[in-house]
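# Coordinates only, no sequence provided:
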């Protein structure tokens, strides 16, 4: 009797552990034709019924075990001590054999529990279906009374933070580079185009106020594949010229500025607050690779490209002719000289630092915000674990800063 009771407890505990493990069940097995996986997927389509049959079986076995254990204990130990002994022993037995052990095993080896458990749960659900239906009808009615709608089993209910945890916990199952890419994708909604754009003062474009020879020289020597065309001021963007179309007009004997403008495509404008995951889809829908970032007043703030967004996912492309992190210059003493216009997020990525990114976008802006006044040359400050020494100032702009991490020993350069 005792061994049969233990077997029943382990069976139900394994089924409950198997249901817990199904959250990790590889559903690809179903597509490959695994019958047991197919049964598991069918059970998961109605989690309320699955949970109902498991709980009904669990309660039946627990109540049966309690009754039998009490009868046996009273027979051997009497009416006074018997119930207490039965309660103590049964609690330990259920905890070890019906809860902790099967659920732990199921969490470690989900396929070994979830798939065989479906062989038992599927026919058991058919056998107890009337009872399961009645229990679920009552419980679902109570849930509706308190405002809880029926859960759609087909929907994935993992939050972004839970997905992040899944990626972190995958460990060696996912290569580290792929893991970093997945985490970067999850972070796209926290980053806007304003964070990754080329600022307006760094935009290289064709000014129609320049003479024709100057424009042609820019086109021939440009390291970029697309150039904005504007007249007088960057806010007056007329179009975007793809340099692969340059051959169409460069060979024309009667070449003029109008011919250049004719080959340009109308500009595509992007609000500066657009999240990257949204803009990535917008680029796809609009069949664009570059957009003009504008603020709430319609003034041009910079340029954002599809490549900029992809670099947020996969890292810098080595084909960048201008070089990677050109604003950061390592020094022999262990520090860095960084240009004031450097993007803070780029600095953090390049050096592994944690400078704040929720305010100003450039190092110059961050220092001015921290000091709350325009500094004199050679001023020093500390932001978090980073020490900063202002080296050069020009045109109301901090142009050069020496930076190093606190705790990093600086070697003498003399």
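Structure received. Computed from a predicted structure; not experimentally measured.

# Please count neighbours and contacts with C-alpha atoms only from this point.
OK.

# wait, doesn't residue 218 sit right on residue 226?
No. Here residue 218 does not reach residue 226: they are 11.6 Å apart, not a contact under CA atoms under 8 Å.

# between the two, which one's more packed in?
Taking neighbours as other CA atoms under 10 Å, residue 218 and residue 226 compare with residue 226 leading, 19 against 15.

# What sits closest to that one if chain neighbours are left out?
Leaving aside its sequence neighbours, residue 226 sits nearest to residue 242 (CA to CA, 6 or more residues apart in numbering; 4.5 Å).

# my read: that neighbour touches residue 248, true?
No. Counting by CA under 8 Å, residue 242 does not reach residue 248; the two are 11.1 Å apart.

# ok, structure two:
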């Protein structure tokens, strides 16, 4: 793959910011959208716009075909056994909350354990805090190694026969750590627990096979993989989804409604009350087409090479600290530049047309583990190049000189 050619597919990347060509390095927060996805959304609203599953008219039929066709694409993309296991949601956060509320609160009892890690995004931490409080379950953490990875020996010792749920991110949005999900799933299942995986940072970058990983629930967002905002997916094994209760009630998710009782539709529609996110699903289907054309293996290889190049360039800057493992990491580099606040670093970089993220990245417990209040983060995607990294490194040197008093 040629990232320079791919960059031309993204209209937003052709602009200048503050007189400089845009270098977009905030892909872990959201990715940009190629013309094919933008056009798919535009075509839906110009040609097929109607509600789904309801009307027998032509527009309604076309809209339904597009919506359910996107579900089929997601199922193939994840290698799910069938599309009934694919629930459309508003995003990773909504999907994880759905499991915590609809499954965990129905099955957990006092004395049960929920096991997570300190590297979790708040979206995969707070729902489990609330589920534990509501059920009397105990929240436990797999400890981190000094480089921000987890050891399988610690996974073995933390998960016990009382553990009912293991919730873990596939890829850390701060450290870049890629967790051994298949091994963790095997340990969880051997001890009688189900595993819930936050796939927000893995699905856009790695080839994901939910059957090979043997995960019970898997959640991700479309906007981090070239689709529109407001669309996400919850994958679940069918028997678990059958047991799980809906968390939203209303039209379309019902089978029969009486004055005092109601019953739900079959999977997946019992979890999709109201008018669904039709245009979002269309955009996700188009994004999958685009990513499969590029090739997930190509994206993964490109990002690994680019990340190692970035680590080499940034490590040469005196006073700059990089967090997370140096090898076998995802396509992002999180760092601090001496005592300069990350927001100040990001502000100076923006004056040179370089967009990075600064803050706690919705990972406050992890920030405390790192003994910092915040960090800056450059995160890469298929359209980023070594020239983008060079622009970042050169701008950081200039930033260091500007704030030279703060760096030892």
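That came through, no problem. Not measured: the values here are computed from a predicted model.

# Got a TM-score for the two of them?
Remark: TM-score between the superposed chains equals 0.20 [TM-score structural alignment, normalised by the length of structure 2]; 142 aligned residues with a CA RMSD of 7.1 Å.

# returning to that earlier point: so for residue 242 and residue 248 of structure 1, which sits in the more crowded spot?
More crowded of residue 242 of structure 1 and residue 248, by other CA under 10 Å: residue 242, with 16 against 12.

# Please tell me how far that one sits from residue 291 of structure 1.
For residue 242 of structure 1, the distance to residue 291 of structure 1 (CA to CA, to the nearest Å) stands at 13 Å.

# show me the contacts for the residue nearest to residue 294 of structure 1 when sequence neighbours are not counted.
When the adjacent residues along the chain are set aside, residue 294 of structure 1 lies closest to residue 300, with 4.4 Å between them (CA to CA, 6+ apart). The contact partners of residue 300 of structure 1, taken as CA atoms under 8 Å, 6 or more residues apart in numbering, are 200, 234-235, 292-294.

# Any quick ChimeraX command for the buried ones out of those?
Restricted to buried positions by 16 or more other CA atoms under 10 Å, the ChimeraX selection for the contacts of residue 300 of structure 1 reads:
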select :200,234,235,292,293,294
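
# Next, format the contacts of residue 300 of structure 1 as JSON lines and append distance to residue 20 of structure 1 and secondary structure.
Formatted as JSON lines, the contacts of residue 300 of structure 1 follow (distance: CA to CA, whole Å; DSSP: H, G, I helix; E, B strand; the rest coil):
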{"residue": "200", "distance to residue 20 of structure 1": "54", "secondary structure": "helix"}
{"residue": "234", "distance to residue 20 of structure 1": "59", "secondary structure": "strand"}
{"residue": "235", "distance to residue 20 of structure 1": "58", "secondary structure": "strand"}
{"residue": "292", "distance to residue 20 of structure 1": "49", "secondary structure": "strand"}
{"residue": "293", "distance to residue 20 of structure 1": "48", "secondary structure": "strand"}
{"residue": "294", "distance to residue 20 of structure 1": "50", "secondary structure": "strand"}
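
# Identify, from the contacts of residue 300 of structure 1, the entry nearest to residue 3 of structure 1.
residue 293 (72.9 Å; CA to CA).

# Who are the contact partners of that closest one?
Per CA under 8 Å, 6+ apart, neighbours of residue 293 of structure 1: 193-194, 197, 269-272, 300-304.

# mind listing which of the residues you listed are in helices?
193-194 (DSSP state H).

# The contacts of residue 293 of structure 1, buried ones only, as a ChimeraX selection?
The buried residues among these can be selected in ChimeraX (16+ other CA under 10 Å) with this line:
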select :193,194,197,270,271,272,300,301,302,303,304
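
# on that earlier part again, tell me the spacing between the residue nearest to residue 294 of structure 1 and residue 103 of structure 1.
58 Å.

# And residue 91 of structure 1, by the same measure?
16 Å.

# Among these two, which residue is more densely surrounded?
Counted by other CA under 10 Å, residue 91 of structure 1 and residue 103 do not tie: residue 103 has more neighbours, with 24 against 13.

# so that one makes contact with residue 12?
No. At 10.5 Å, residue 103 of structure 1 does not count as touching residue 12 under the criterion of CA under 8 Å.

# where do the helices sit along the stretch 201-350 of structure 2?
210-213, 238-243, 278-294, 296-315, 342-351 (DSSP state H, counting those that start in this stretch).

# among these, which is nearest residue 186 of structure 2?
helix 210-213 (8.8 Å).

# And that closest one, what does it pack against?
Applying 3 or more CA pairs under 8 Å, 6 or more residues apart in numbering; DSSP states H and E, one finds that helix 210-213 of structure 2 contacts helix 181-190.

# buried residues in the helix it packs on?
181-182, 184-189.

# Around the nearest residue to residue 167 of structure 1 once chain neighbours are set aside, count how many other residues there are.
Leaving out its chain neighbours, the residue that sits closest to residue 167 of structure 1 by CA to CA, 6+ apart is residue 179, at 6.4 Å. Counted with other CA under 10 Å, the neighbours of residue 179 of structure 1 add up to 18.

# Over to residue 381 of structure 1?
14.

# Show me what the strand or helix carrying it is packed up against.
Assigned by DSSP states H and E, residue 381 of structure 1 belongs to strand 380-383. Judged by 3+ CA pairs under 8 Å, 6+ apart, strand 380-383 of structure 1 is in contact with strand 386-393.

# Buried residues in the helix or strand following the strand it packs on, which are they?
The first helix or strand that comes after strand 386-393 of structure 1 along the chain, using DSSP H and E, is strand 398-405. By 16+ other CA under 10 Å, the buried positions in strand 398-405 of structure 1 come out as 398-405.

# Among those, find me the one that's closest to residue 49 of structure 1.
Looking across those and measuring by CA to CA, the closest to residue 49 of structure 1 is residue 405, at 57.6 Å.

# how close does the closest one get to residue 314 of structure 1?
Taken as CA to CA, the span from residue 405 of structure 1 to residue 314 of structure 1 is 26 Å.

# Same question for residue 388 of structure 1.
Distance from residue 388 of structure 1 to residue 314 of structure 1, by CA to CA: 30 Å.

# Which one's more surrounded, the two?
The residue with more neighbours, out of residue 388 of structure 1 and residue 314, is residue 388; 22 against 15, by other CA under 10 Å.
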